[in-house]
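J.: Predicted coordinates and the sequence they were generated for:
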Amino acid sequence: MSEPAPHLLIIDDDERIRDLLRKFLIRNGFLVSVARDAAHARRLLGGLDFDLLVMDVMMPGESGVELTRAIRETHDTPILLLTARGETPDRIEGLEAGADDYLPKPFEPKELLLRINAILRRMPEPEPEPTQPKIVQMGPVRYDIERAELSRAGTPIRLTATEVQLMRIFAENLRQAVSRARLVEDLGRDGGQAQERAVDVQITRLRRKIEADPKQPRYLQTVRGEGYMLAPD
């Protein structure tokens, strides 16, 4: 499956320039939204994620530099500033505000395209979401999360419905203490000390199926003052 096209936001008060840039960038494979001023851009930024902003500096009301400075307080989206003012102090002001690049007007559309692609190439790849393990290994005991099956050295171990629920909860919170009250709640039971004691009984039974020595549990541990924790190999 191909990656989605980068989504650009063009912010310029000149409708002709907005339209020309939008058509040019769409032809070159980008998804493009446009904003007529800083206030319009803020509304779009509040509801959409963009890969890069192409922003005119000289706009009525809030300028591109001022908007860049404000955006940098909450977003790290790359920003390319466009301006007819190409003097060095103006470029420095834009870069100090947080812009990633600066392109003086007039410019060739191809140069804009090269600048955009160069900025996007510099952006770090998003880190993949951590994947939950499908198998939990506890010495010779193995728990298949997707199948909800427990086995010891290849021999199936029967789990009750409550034990399956407990293993699901612990597998979703590996190496994290889960309180007795939360276990009661996640098991769909009414609260109270009686139900918490019932959970203690279920934990004891589950340990007999997991641990080599249930009285000295290595994997299904008691965390004093916090609850229980599954700590696999």
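T.: Looks like it came in fine.

J.: alpha carbons only for contacts and neighbour counts from here, please
T.: Fine.

J.: report the longest helix in the protein, please.
T.: Taking DSSP state H as the criterion, the chain has its longest helix at helix 193-210.

J.: can you give me how far that helix is from the chain middle?
T.: 36 Å (Cα atoms, centre = their mean, to the nearest Å).

J.: So which elements touch that helix?
T.: Other elements packing on helix 193-210 under the criterion 3 or more Cα pairs under 8 Å, 6 or more residues apart in numbering; DSSP states H and E are helix 161-172, helix 180-186.

J.: Tell me the helix or strand right after that helix.
T.: strand 220-223 (DSSP states H and E).

J.: For the helix or strand following that following strand, which helices and strands make contact with it?
T.: Counting by DSSP H and E, the next helix or strand C-terminal to strand 220-223 is strand 227-230. Where contact means 3+ Cα pairs under 8 Å, 6+ apart, strand 227-230 is packed against helix 161-172, strand 220-223.

J.: Of all those, which one is nearest L20?
T.: Taking Cα to Cα, helix 161-172 is the member of these nearest to L20, at 50.6 Å.

J.: now the closest one and helix 193-210, what's the angle there?
T.: 80 degrees (axes from the mean of the first three to the mean of the last three Cα atoms, to 10 degrees).

J.: The structure to be compared is supplied as follows:
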Amino acid sequence: MKTVLVVDDDLNICRITKLYLEKNGYAVVTAHDGEHALQQFDLLSPDFIVLDIMLPKREGWSVCQMIRAKSDVPIMMLTARGDVDERIEGLQMGADDYLVKPFDPNELVARVTTILRRTLLRTKAGTPAHIYEVGSLRIDVLSHDVTVERQLVALPKKEYELLLFFVRNPNQVFTREDLISKIWGWDFEGEDRVVDLYIKRLRQKLSAWTERKVDWSIRTVWGVGYKFEGPDAC
């Protein structure tokens, strides 16, 4: 049984998150401030951490940095804001995922399960936790580097975030609305067709660096949306 440490000063969020995780077979411990979170981490060595950013005594950014300095345990950051810069900052600090409040508890459980499965695969393959590899595609979350066939691909923030989201959630179909909410945020006021434009750019940039057939792609699911197909994604 995997142990998840849930850190949030909102007792209701802790209660609901704990309930849903336990229903799916996880052992759950909670903490309500940054200092207590660090104590629980040192005491229990959890397999996964759900970490709010705005915490009493020590904010989530600091907790994330202190844990990441000594452990590769997967960390999902929670926040009431959906700013792109903030999400990128969290990923660069070493967070593995980022969920904006309010969130669906079922989605949180699904993300925890997916990330833990990928972490296990990377551990078996000897791949560092901050590296995502699918065939010739490689993403380094710490350095923000994306390479194809070992060639660096320059991506703006939104394209990088979109690609990273797909790689972290392989073989799942997402509508334009899903992608808008995850990458641009619910307060985005543009057209949902912006997703098509960004995916077109990603396909062009990534395919420009390889001439061989690859086992990954961002595929259009007609009438529904898009999905990243990569059976060996980890």
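T.: Yep, that arrived. As the structure is a computational prediction, the values presented were derived from the model and not from experiment.

J.: TM-score for these two?
T.: TM-score for the superposed pair, counting by TM-score structural alignment, normalised by the length of structure 1: 0.51. Supporting figures: 124 aligned residues with a Cα RMSD of 1.7 Å.

J.: From H40 of structure 1, how far out is P124 of structure 1?
T.: P124 of structure 1 sits 28 Å away from H40 of structure 1, going by Cα to Cα, to the nearest Å.

J.: Provide the aligned range in structure 2 for stretch 166-182 of structure 1.
T.: On structure 2, no counterpart of stretch 166-182 of structure 1 exists by TM-score structural alignment.

J.: hang on, the earlier thing: is it possible to export the helices and strands packed on strand 227-230 of structure 1 to JSON lines including mean neighbour count?
T.: Below are these laid out as JSON lines (neighbours: other Cα atoms under 10 Å):
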{"stretch": "helix 161-172", "mean neighbour count": "17"}
{"stretch": "strand 220-223", "mean neighbour count": "18"}
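
J.: hang on, the earlier thing: now the longest helix of structure 1: which residue numbers in structure 2?
T.: Using TM-score structural alignment, helix 193-210 of structure 1 pairs with nothing in structure 2.

J.: quick one: buried residues of that helix?
T.: Q195, E196, V199, I203, L206, R207, K209, I210 (16 or more other Cα atoms under 10 Å).

J.: all helices for structure 1, in order.
T.: Ranges of helices in structure 1, per DSSP H, are 15-27, 38-47, 64-71, 88-97, 109-122, 161-172, 180-186, 193-210.

J.: could I get those as CSV with distance to V223 of structure 1?
T.: Formatted as CSV, the helices of structure 1 follow (distance: least, Cα to Cα, whole Å):
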stretch, distance to V223 of structure 1
helix 15-27, 57
helix 38-47, 42
helix 64-71, 44
helix 88-97, 49
helix 109-122, 45
helix 161-172, 13
helix 180-186, 11
helix 193-210, 13
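
J.: ok, how many other residues are close to R122 of structure 1?
T.: 9 (other Cα atoms under 10 Å).

J.: What's it aligned with over in structure 2?
T.: Under the alignment by TM-score structural alignment, R122 of structure 1 pairs with R118 in structure 2.

J.: roughly how far apart are that match and D96 of structure 2?
T.: Relative to D96 of structure 2, and taking Cα to Cα, R118 of structure 2 is found at 11 Å.

J.: Repeat that for L179 of structure 2.
T.: 18 Å.

J.: neighbour count winner among P124 and H40 of structure 1?
T.: H40 (12 against 7).

J.: mind checking what that one lines up with in structure 2?
T.: Per TM-score structural alignment, H40 of structure 1 is aligned with H36.

J.: just D100 of structure 1 next, same as before
T.: Structural alignment (TM-score structural alignment) places D100 of structure 1 against D96 in structure 2.
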